[in-house]
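Trainee: Please find the sequence and the predicted model below.
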Amino acid sequence: MTPHSLNVAIIGSGLAGCLAARILREQHTVTIYERETAKAEAGAAINLGPNAVHILNSVDFDRRRACSIPVTRVLSYNKQGELTHESIHDYVQEFGTDWLFHHRVDLRDELLRLATAPSEELGLTGEPATVRFGARVVGGDVDEGRLTLEDGEVVEADLVVAADGIRSIMRGPVVNDDAYITAQPSGSSAFRFTMSREKVIELHNGEVPEIMDSSKSGTLFGVYALDPTERRVIMYPCRNYEILNFAVLAPDNMLKTPASSDSWSAPGDRDEMISLFTDFPDWVLKYFRAAENIKLWQLRMQDPLPTYIRGRTVLIGDAAHAMTPHQGQGGCQAIEDAEGFRLFLGDHVTRANVPTILEDFDRVRRPRASQIQLNTSQAMARHSAKEIYRFRKFNFTYHGIFEELRKIKESEKVGQLDHGGGEESKRESDLHSAVGICRCRQCQTDS
């Protein structure tokens, strides 16, 4: 190791942890501590907006390996089956790159490859990250960069990256406020399942439905109750059109048995799912009746945190800013977080100034992700697709850690960091004040 090379410990090998390892391996010695004993990744499909895809492009992300599907259309229907909104966008022209659909396993596998593949394969200097599976972190000293594993081993690090998800072991010690230790129920739960291409075609009497037609661009279908229940069904293809993904959202107070807050993969009841959506089109219920291996989990959200950093430790991904899927930005913000570790590349980096560099990380990432958390909370209460996607421009526009930090510093010089208002709830006002969220019109709506 050189004076500019750090010993980095990353907790968690999910999307945020793997991409953080890919960035940091360019200069530092990186070890990922993963509590699971194998590289299993839970979940179904995930979509990534251009704000995240720009970052993936910069690290030679292989779309072929990840089975990516570019998206250009969003079709929205009401519960009578009537088309209420059609959005067609050339995202490359508008935002400089694609909006992509993935199966979460495929995406995680590609990010893990980027973190651990031989350097010569990726054209990098430095050593690949090491992943220690079955290494559960049970505590540590966030100021000193010290971790304690379940077997009693103590790990010393110059930088600790807590990418350990919504139930982060490090959130409490970093924030030091009991109010933020546990993410709170959002009031909704999601039934999740996937269906094979063959099964979908069978349900359509041997015909390939539009949503699975690989000769056309990727399309997201949404069916909305447009009533106070805020029920909705979201479906889109992934894995090169080999799988159709379903997310079926319903309020907790309509469920016979509330989703478990202790498991993200509890079984869901098909009959109950159908009973909650009997007023939806039969072409939706046809999929429900054929669904297998349904999962049900309670959607949880975190109020914006007052800090992501303490000492030598930083929270990223769901550990920092858990949010519901209503804006499709949870994974995107994790990827933006990981890109922020480019602040740790260069000859200015030493063990002594890690806390100072983390302050710049926090100045950029926390206001941005906190704003998207609040926008997502608003999107939960929106009935129409047009309202739900009103923050798209803000969400999809991000210029990377260095440019965003430059803009913040320039704004501070002229006193424009907080530059505008409009009415807001007292809760949102308090949160804005606590975390330094920008309240300008651009951040609050799509122009």
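Mentor: Nice, thanks for sending it over. Numbering: from 1, shown residues only.
Trainee: can we go C-alpha only for contacts and neighbour counts from here?
Mentor: Fine.
Trainee: continuing past the longest helix seen in the chain, what's the next helix or strand?
Mentor: Ranked by residue count under DSSP state H, the longest helix found in the chain is helix 354-380. Downstream of helix 354-380, the first helix or strand assigned by DSSP states H and E is helix 385-388.
Trainee: Could you check how far the longest helix of the chain is from the centre of its chain?
Mentor: 13 Å (Cα atoms, centre = their mean, to the nearest Å).
Trainee: again with stretch 379-387
Mentor: On Cα atoms, centre = their mean, the centre of stretch 379-387 falls 19 Å from that of its chain.
Trainee: ok, now stretch 300-319?
Mentor: Counting by Cα atoms, centre = their mean, stretch 300-319 comes out at 14 Å from the chain centroid.
Trainee: can you give me the end-to-end distance of that stretch?
Mentor: 12 Å (Cα to Cα, to the nearest Å).
Trainee: what does stretch 311-323 give?
Mentor: 25 Å.
Trainee: relative to its centroid, which residue of the protein is most remote?
Mentor: N205 (36.1 Å; Cα atoms, centre = their mean).
Trainee: Okay, buried residues for the longest helix of the chain please.
Mentor: Neighbour counts over helix 354-380 (16 or more other Cα atoms under 10 Å) mark 354-355, 357-377, 379-380 as buried.
Trainee: that older thread, in three-state terms, label the residue farthest from the centre of the chain for me.
Mentor: Recorded secondary structure, N205: coil (DSSP: H, G, I helix; E, B strand; the rest coil).
Trainee: what about it, distance to K199?
Mentor: Taken as Cα to Cα, the span from N205 to K199 is 10 Å.
Trainee: and what of L244?
Mentor: 10 Å.
Trainee: what do you get for I11?
Mentor: For I11, the distance to K199 - Cα to Cα - is 38 Å.
Trainee: ok, these two, which is more surrounded?
Mentor: Here I11 and K199 are compared on neighbour count by other Cα atoms under 10 Å; more neighbours surround I11, at 30 against 15.
Trainee: which residues touch the nearest residue to Y241 once chain neighbours are set aside?
Mentor: Distance criterion Cα to Cα, 6 or more residues apart in numbering; nearest residue to Y241, sequence neighbours excluded, is M212 at 5.7 Å. By Cα atoms under 8 Å, 6 or more residues apart in numbering, the contact list for M212 reads 197, 237, 241-242, 244.
Trainee: Comparison target below:
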Amino acid sequence: MNEELGAAITLSINASRLLRSSIERAGFDKVKAGYVEAEKFQELHWKDLSVILEWQSSLVTERYKEPWWYFSRKDVHEELKRAALSPDGLGSIPRLVLGAHVERVDVQSHTAVLSSGERFQGDVIIGADGIRSASGNSVFGKLQTVPEGLSAYRCMIRSEKLKENPATAILVDSTKVLMLIGPNRRIVAYPCSNWNWINFVCIFPDNKDRRLQWNDTVTVQEMVETFQDFHPSIPAALSMASNTGIWQLRDRVPLQTLVKGCYAMIGDAAHAMGPHQGQGACQALEDAEALRITLKGATRCDVSARLKIYDELRVERIAKVMEYTRAMAPSTTDSREVNHTTTQTYSDYYWSYKITQDAVALMRKHGHALKVVDEVTGEVEFE
């Protein structure tokens, strides 16, 4: 969650649709989370910053009737946690146990076993433990991941520093999202934390095995040198970072199922994907909403059947999002020219999707007479 290492996140329209309803239903506060709404998106040529594609965010948000938010991961994580643990929220207050390293899950006894030997039992066990998912590996056997042949430097830079420097002010002349497109490299930069910081994700070809996501030995100078031939504003901006991390881009091999008995996977454990479409966290929120709907009113005896509905709802959509995300990754080429697929190619598939309604329809198909009773809050109930 270290903000200086570039831990920021984009929650586009299919995700903000869910957070917006959660604001009404469960108390999530976007202001406390330091949200930013960018006014425009630009795809720029790596060498001269000429505009390849530009669109005003309002055109998209008006079409889909939802906002598009950017956050620091630290900020949005803290606010989600606050809302979840608040006595003013929905249902009973959950108990948060930190440092609980899961070693394995026994679906027969509904038990999660920690490395300490401590055991937790529950009617439902959700594996939300990332791409290396210890819980998933114990339930399904070794879950494969695939390196993309790319890595990404990540860093955060103060907006004021960029604005004050004539060489970099062009990058922050408005609240915008920038994507600099090179022949085999790409930089994405966007604001977060009330526009106090700009997050940089700098993707480049790399075949080194970097299983440990963050490598403390990486220097800012290495990052600057990798992008030294970009427009002069870019190395000037990157040199302002106080530190940087490097992240090997790996994704999950698409899975045929996400559930077994009382166990289900969500988030990166289920569908780790590259950052090329900004859908990783968005799909995790879709997962959470899918569970909210499919487990509505369930008893312990219902859990296995309900999770199969969750599986039916998510597997095909996740596989398609992963396919589209891979298609948008930078391709290695000797050409100095830019030839790429625009980021809007698959956008309607992401943004038009309404998982609440889709989940309710699937529940009804399986004989559960569920309906949405409030479109604003997403509240559902049985007829």
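Mentor: Structure received. Not measured: the values here are computed from a predicted model.
Trainee: From the centroid of the second structure, which residue is nearest?
Mentor: A281 (2.0 Å).
Trainee: Secondary structure element for the alignment partner in the first structure of it, which one?
Mentor: With TM-score structural alignment as the criterion, A281 of the second structure lines up with G331 in the first structure. Assigned by DSSP H and E, G331 of the first structure belongs to helix 330-339.
Trainee: List the neighbours of that helix that are in contact with it.
Mentor: The list of residues contacting helix 330-339 of the first structure from outside it, by Cα under 8 Å, 6+ apart, reads 15-17, 19-20, 23, 46-49, 51-52, 55, 316-318, 322-324, 365, 369, 400-401.
Trainee: Next up, the contacts around N253 of the first structure.
Mentor: Taking Cα under 8 Å, 6+ apart as the test, what N253 of the first structure contacts is G187.
Trainee: Which secondary structure state does it sit in?
Mentor: Once three-state DSSP is applied, N253 of the first structure turns out helix.
Trainee: so how far is E153 of the first structure from it?
Mentor: For N253 of the first structure, the distance to E153 of the first structure - Cα to Cα - is 44 Å.
Trainee: how much space between K260 of the second structure and V177 of the second structure?
Mentor: 40 Å.
Trainee: The two: which has the busier surroundings?
Mentor: V177 (23 against 17).
Trainee: Helix, strand, or coil at the more buried one?
Mentor: strand.
Trainee: close enough to count as contact, it and L44?
Mentor: No - at 10.5 Å, V177 of the second structure and L44 do not qualify as touching, with contact defined as Cα atoms under 8 Å.
Trainee: how about R104 of the second structure, what does it touch?
Mentor: So R104 of the second structure contacts 112-114, 134-135, 137-139 (Cα under 8 Å, 6+ apart).
Trainee: for the residues you listed, which one is nearest I234 of the second structure?
Mentor: Relative to I234 of the second structure, the closest of the contacts of R104 of the second structure is A134; by Cα to Cα it sits at 39.0 Å.
Trainee: Looking for the alignment partner of the closest one in the first structure.
Mentor: Using TM-score structural alignment, A134 of the second structure pairs with I169 in the first structure.
Trainee: Now that match: which helix or strand?
Mentor: Per DSSP H and E, there is no helix or strand for I169 of the first structure.
Trainee: And for it, the neighbour number?
Mentor: 19.
Trainee: Just to check, it is in contact with R136?
Mentor: No - counting by Cα under 8 Å, I169 of the first structure sits too far from R136 to count as a contact (10.1 Å).
Trainee: what's M235 of the first structure in contact with, if anything?
Mentor: So M235 of the first structure contacts 220-222, 244-247 (Cα under 8 Å, 6+ apart).
Trainee: Give the aligned equivalent of it in the second structure.
Mentor: Checking TM-score structural alignment: M235 of the first structure goes with A189.
Trainee: any idea how far its match is from S58 of the second structure?
Mentor: Separation of A189 of the second structure from S58 of the second structure (Cα to Cα): 19 Å.
Trainee: any idea what H321 of the first structure aligns with in the second structure?
Mentor: Using TM-score structural alignment, H321 of the first structure sits opposite H271 in the second structure.
Trainee: got a list of what its match touches?
Mentor: Contacts of H271 of the second structure by Cα under 8 Å, 6+ apart are 131, 251-255, 280, 318, 322.
Trainee: With distance to T294 of the second structure added, can I get those in JSON lines?
Mentor: Listed next are the contacts of H271 of the second structure as JSON lines, based on distance: Cα to Cα, whole Å:
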{"residue": "I131", "distance to T294 of the second structure": "24"}
{"residue": "D251", "distance to T294 of the second structure": "27"}
{"residue": "R252", "distance to T294 of the second structure": "24"}
{"residue": "V253", "distance to T294 of the second structure": "25"}
{"residue": "P254", "distance to T294 of the second structure": "22"}
{"residue": "L255", "distance to T294 of the second structure": "20"}
{"residue": "G280", "distance to T294 of the second structure": "21"}
{"residue": "I318", "distance to T294 of the second structure": "17"}
{"residue": "M322", "distance to T294 of the second structure": "23"}
